[in-house]
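> have a look at this fold, sequence not included:
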């Protein structure tokens, strides 16, 4: 099974081969390499439109995840019974938004994009943080997972890129 990587924007230069390699490594680390995954890179206009439609938030964002298994619980692996069910879902990466955040924080764009993709994959695997209950569940699961452990800072500080920096340091050590 593989990754379908589409670049539907032309605002930010994108090193697709590196992103593909990094996401393959993430899939292997998470034990989901046998599942297909779609990654679609879009500009601010497209990600804002999707965010408005699906999350009722009229602003661009870094990542939106659309899981194939909508009711997957955190820590539970998808149970695919047929070949066409070996699919995690799709991740839309707001690469223009990520680039803007990287410029503001002087971060490496491609490294940060890998971290944002990791965050999206975690959402495909059932990790959520929309409600207090979900947030507490995510924190509890992270205590047992060194890979996910740093995710609990995401969006809690008001600056998602700050917490992505913490994730980036950990994920970079895994990719080295």
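Received it, and whenever you're ready, just let me know what you need. Values in this document were obtained by computation on a predicted structure and should not be read as measured data. Residues are numbered from 1 along each chain as shown.

> contacts and neighbour counts: CA atoms only from here.
Fine.

> once you drop chain neighbours, what's closest to the most centrally placed residue in the chain?
In the chain, the centroid-proximal residue (C-alpha atoms, centre = their mean) is residue 120; its distance is 1.9 Å. Closest residue to residue 120 apart from its sequence neighbours, by C-alpha to C-alpha, 6 or more residues apart in numbering: residue 65 at 5.5 Å.

> hang on, the earlier thing: which helix or strand contains the residue nearest to the centre of the chain?
Residue 120 belongs to helix 109-124 when assigned by DSSP states H and E.

> now do residue 52
Assigned by DSSP H and E, residue 52 belongs to helix 44-55.

> now do the buried residues in that helix.
Using 16 or more other C-alpha atoms under 10 Å as the test for burial, helix 44-55 gives 44, 46-51.

> residues making contact with the helix holding residue 120?
With C-alpha atoms under 8 Å, 6 or more residues apart in numbering as the test, helix 109-124 has contacts from 14-15, 18-19, 22-23, 26, 62-69, 88-91, 93, 95, 98-99, 102, 151, 164-165, 167-168, 171-172.

> then this one, side by side with the first:
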């Protein structure tokens, strides 16, 4: 049903792969996703910046890149969730270095900041965006809902605003 492949190409932040899988499963279940294959690559800031330039022509540091490779609506569900009934295939590339740098700003751990990036990236794969105030507000609501399922709370000031 849900498959997460993790390629850890960094040594800055220790990661618990089973915890990451748990978060991904909670999120995908909450969003009523029918099936998903997600590749997760963990890198440092220079690597993610290089990829941001290469693929999006954005010459700046970022926390997560999301690439939706394939999407199929397997069943139609009466649900406000954007992932409802979908099968998705996608790739996330996350900078653990950015999580380490930004976490103190928000007074929580680098691990929690990283989890937020993971949630944020998957929500992008499911069709959520943060380009308008309305969309950003919806993205924050969904992030908080998933963080709550994980026993976490979004800091008062959040990244990506």
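Here it is on my side, so go on. Given the structure is predicted, the values throughout are model-derived calculations rather than measurements.

> what would you report as the TM-score here?
The TM-score (TM-score structural alignment, normalised by the length of the second structure) is 0.73; 143 aligned residues with a C-alpha RMSD of 2.9 Å.

> hang on, the earlier thing: list the contacts of the helix or strand that the helix holding residue 120 of the first structure is followed by.
Next helix or strand after helix 109-124 of the first structure toward the C-terminus (DSSP H and E): helix 132-142. Among residues not part of helix 132-142 of the first structure, those counted as contacts by C-alpha under 8 Å, 6+ apart are 74-75, 127-129, 148-152.

> go with 6 Å
Contact with helix 132-142 of the first structure is made by 128-129, 148-149, 152, as judged by C-alpha atoms under 6 Å, 6 or more residues apart in numbering.

> cool, stretch 87-105 of the second structure as well?
34-45, 63-72, 109-110, 113-114.

> quick check: buried residues in it?
For stretch 87-105 of the second structure, a neighbour-count test (16+ other C-alpha under 10 Å) marks 87-100, 102-103 as buried.

> what are the ranges of the strands in the second structure?
For the second structure, the strands defined by DSSP state E cover 2-8, 35-43, 64-73, 86-95.

> return the most buried member of these.
Mean neighbours per residue, mean count of other C-alpha atoms under 10 Å, is largest over these for strand 86-95, with a mean of 22.

> now it and strand 2-8, what's the angle there?
Interaxial angle of strand 86-95 of the second structure relative to strand 2-8 (axes from the mean of the first three to the mean of the last three C-alpha atoms, to 10 degrees): 20 degrees.

> what inclination does strand 86-95 of the second structure have with respect to helix 110-125?
Counting by the same axes, to 10 degrees, strand 86-95 of the second structure lies at 140 degrees to helix 110-125.

> quick revisit: which one of the contacts of helix 132-142 of the first structure has the most neighbours?
Neighbour counts for these, by other C-alpha atoms under 10 Å, peak at residue 148, which reaches 21 neighbours.

> so how far is residue 94 of the first structure from the closest residue to that residue other than its chain neighbours?
Of all residues not flanking residue 148 of the first structure in the chain, residue 142 sits nearest, at 5.3 Å (C-alpha to C-alpha, 6+ apart). In this view, residue 142 of the first structure and residue 94 of the first structure are 25 Å apart by C-alpha to C-alpha, to the nearest Å.

> same deal with residue 128 of the first structure?
Distance from residue 128 of the first structure to residue 94 of the first structure, by C-alpha to C-alpha: 19 Å.

> what does residue 60 of the first structure give?
7 Å.

> okay, and the common contacts of those two?
Common neighbours of residue 60 of the first structure and residue 94 (criterion: C-alpha under 6 Å, 6+ apart): residue 47.

> so what's residue 16 of the second structure up against?
The contact partners of residue 16 of the second structure, by C-alpha under 6 Å, 6+ apart, come to none.

> so what does it match up with in the first structure?
Using TM-score structural alignment, the partner of residue 16 of the second structure in the first structure is residue 15.

> how far off centre is stretch 90-110 of the second structure?
The chain centroid and the centroid of stretch 90-110 of the second structure are separated by 11 Å, computed with C-alpha atoms, centre = their mean, to the nearest Å.

> that one: end-to-end distance?
Stretch 90-110 of the second structure: ends 24 Å apart by C-alpha to C-alpha.

> and the helix holding residue 120 of the first structure against the second structure, how far off on average?
Its aligned residues in the second structure lie a mean 1.4 Å from helix 109-124 of the first structure after superposition (mean C-alpha distance after the TM-score superposition for the first structure).
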